[in-house]
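K.L.:
sequence plus predicted model, see below.
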Amino acid sequence: MSNVSYYTAEGLKKLRDELRQLKDIERPKASNAIAEARDKGDLSENAEYDAAKEAQGMLEMKIAKLEEALAGARLIDESQLDLSKVLALSVVKIKNQANGMEMTYTLVADGEADLASGKISINSPIGKGLLGKSVGDVAAIQVPNGIINFEILEISRS
């Protein structure tokens, strides 16, 4: 049984494009590499053939993983999101109560997380700690260095 994951339209398109790339371009390349290695003679001592077969196995595993993710993927209707509490796709401005530092994150599915662009997974410690909170709430979040208290300053939609 596949796990349900929620994606934005952009994230879902990215997942589908990656799967299409692997199936339509990378898979034929892997087959050609195996055929070329097979043509070079004795397979029992052909390291190139073994490497090509191993690469094909890894590719097929990646394709299967993407297909499983797509099977459980659900598109989030952003217009139906409740802005009174933190949910997936919420843009949340938080303040670290210990040092006063403010930061803004967008909570996204695992496959869309990118800390450099301010997107954190809803399954990350901070993401889990913020879910369901409202403006003014303080989320005590367990991180590797201990517990950090974040005050929810603002919730919006991307």
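P.N.:
Arrived safely.

K.L.:
use CA for all of it now, contacts and neighbours both
P.N.:
Fine.

K.L.:
tally of neighbours for M61?
P.N.:
By the measure other CA atoms under 10 Å, the count of residues near M61 is 12.

K.L.:
is it in a helix, a strand, or coil?
P.N.:
Under the three-state scheme (DSSP: H, G, I helix; E, B strand; the rest coil), M61 adopts helix.

K.L.:
ok, now which ones touch the residue nearest in space to the middle of the chain?
P.N.:
Residue closest to the average C-alpha location in the chain (CA atoms, centre = their mean): G111, at 1.2 Å. Contacts for G111 were tallied using CA atoms under 8 Å, 6 or more residues apart in numbering; they are G11.

K.L.:
S5 versus that one, what's the distance?
P.N.:
G111 sits 9 Å away from S5, going by CA to CA, to the nearest Å.

K.L.:
leaving aside the residues next to it on the chain, what's closest to S5?
P.N.:
Spatial nearest neighbour of S5, chain neighbours left out: A73 (5.0 Å); criterion: CA to CA, 6 or more residues apart in numbering.

K.L.:
check the burial of that neighbour by counting its neighbours.
P.N.:
Neighbours of A73 using other CA under 10 Å come to 20.

K.L.:
let's bring in a second model and compare:
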Amino acid sequence: MSQVPMTVEGEAKLREELKRLKTEERPRIIQAIAEAREHGDLKENAEYHAAREQQGFCEGRIKELEGKLSEARVIDVKQLPNTGKVIFGVTVSLVNCETDEEVRYRIVGEDEADVKAGKISVTSPIARALIGKVEGDVVVVRAPGGEVEYEIDKVEHL
């Protein structure tokens, strides 16, 4: 079984969603199925079929979350020594060498990635190019749009 890196915040978010599904959504759906059954003929009962479909989605998501959490290797970057290197969980400030545009990313697990929120997956081309580098290094990122050069401005263990 392979382990998947995940931040402390990412694990907490998944555990919260799992708890909500088990304690709120699952009972609500079971109640909806019970009410729909009381209406009689199940073959032509749209409410019953809709509730059963919701139940399928809910149970599938619960299994998916349980699987992800069982394979998760939670890494708390605050507990690691600050070597100045880019590693999983750090926040990196980059400067585009051509445009001087500054960007800031936190390297997180695949399930946590959200580019709009400044979180990139550890498996993304940018993160793969940055891992192991230090402040001041220039890295070439091979992205789908071509190669881009970035200078690492700052590495933060937040």
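P.N.:
Noted; the coordinates are in hand. All figures in this text were calculated on a predicted structure; none of them were measured in a lab.

K.L.:
what's the TM-score for these two chains?
P.N.:
Here the TM-score for the pair of chains, by TM-score structural alignment, normalised by the length of the first structure, is 0.88; 157 aligned residues with a CA RMSD of 1.8 Å.

K.L.:
which element is I126 of the second structure on?
P.N.:
Per DSSP states H and E: I126 of the second structure is located in helix 125-130.

K.L.:
report the aligned residue range of the first structure for that helix.
P.N.:
Counting by TM-score structural alignment, helix 125-130 of the second structure lines up with residues 125-130 of the first structure.

K.L.:
what's the lengthiest strand in the second structure aligned against in the first structure?
P.N.:
For the second structure, the strand that runs over the most residues, judged by DSSP state E, is strand 146-156. Matched against the first structure by TM-score structural alignment, strand 146-156 of the second structure falls on residues 146-156.

K.L.:
distance from the matching stretch to the middle of the chain?
P.N.:
22 Å (CA atoms, centre = their mean, to the nearest Å).

K.L.:
cool, stretch 63-78 of the second structure as well?
P.N.:
Relative to the centre of its chain, stretch 63-78 of the second structure is centred 10 Å away, using CA atoms, centre = their mean.

K.L.:
what's the answer for stretch 51-61 of the first structure, then?
P.N.:
On CA atoms, centre = their mean, the centre of stretch 51-61 of the first structure falls 23 Å from that of its chain.

K.L.:
contacts for that stretch?
P.N.:
Contact with stretch 51-61 of the first structure is made by 22, 26-27, 30-31, 33-34, 37, as judged by CA under 8 Å, 6+ apart.

K.L.:
let's go with 10 Å and repeat that
P.N.:
The contact list for stretch 51-61 of the first structure (CA atoms under 10 Å, 6 or more residues apart in numbering) reads 22-23, 26-38, 47-50, 62-67.

K.L.:
counterpart of that stretch in the second structure, which residues?
P.N.:
The aligned range for stretch 51-61 of the first structure is 50-60, by TM-score structural alignment.

K.L.:
quick check, A33 of the first structure in contact with K40.
P.N.:
No. A33 of the first structure lies out of contact with K40 (CA atoms under 10 Å); the separation is 11.1 Å.

K.L.:
who touches both of the two?
P.N.:
Contacts common to A33 of the first structure and K40, judged by CA under 10 Å, 6+ apart, are 48-49.

K.L.:
what about those two, which has more around it?
P.N.:
The residue with more neighbours, out of A33 of the first structure and K40, is A33; 19 against 11, by other CA under 10 Å.

K.L.:
residues contacting that one?
P.N.:
Shown in contact with A33 of the first structure (CA under 10 Å, 6+ apart): 27, 39, 48-49, 51-53, 55-56.

K.L.:
got the buried residues for the helix or strand containing it?
P.N.:
Counting by DSSP H and E, the element that carries A33 of the first structure is helix 27-38. For helix 27-38 of the first structure, the buried set under the neighbour-count rule, 16 or more other CA atoms under 10 Å, comprises 27, 30, 33-34, 37-38.

K.L.:
for R27 of the first structure, give me its contacts.
P.N.:
By CA under 10 Å, 6+ apart, the residues touching R27 of the first structure are 21, 33, 55-56, 59-60, 63.

K.L.:
what's the mean distance for the helix holding I126 of the second structure versus the first structure?
P.N.:
For helix 125-130 of the second structure, the mean deviation from the first structure after alignment is 2.0 Å (mean CA distance after the TM-score superposition for the first structure).

K.L.:
got a list of contacts for that helix?
P.N.:
So helix 125-130 of the second structure is contacted by 85-88, 92, 94, 105-108, 120-124, 137-144, 148, 150-152 (CA under 10 Å, 6+ apart).

K.L.:
list the buried residues of stretch 54-71 of the second structure.
P.N.:
54-55, 58, 62, 65, 68-69.
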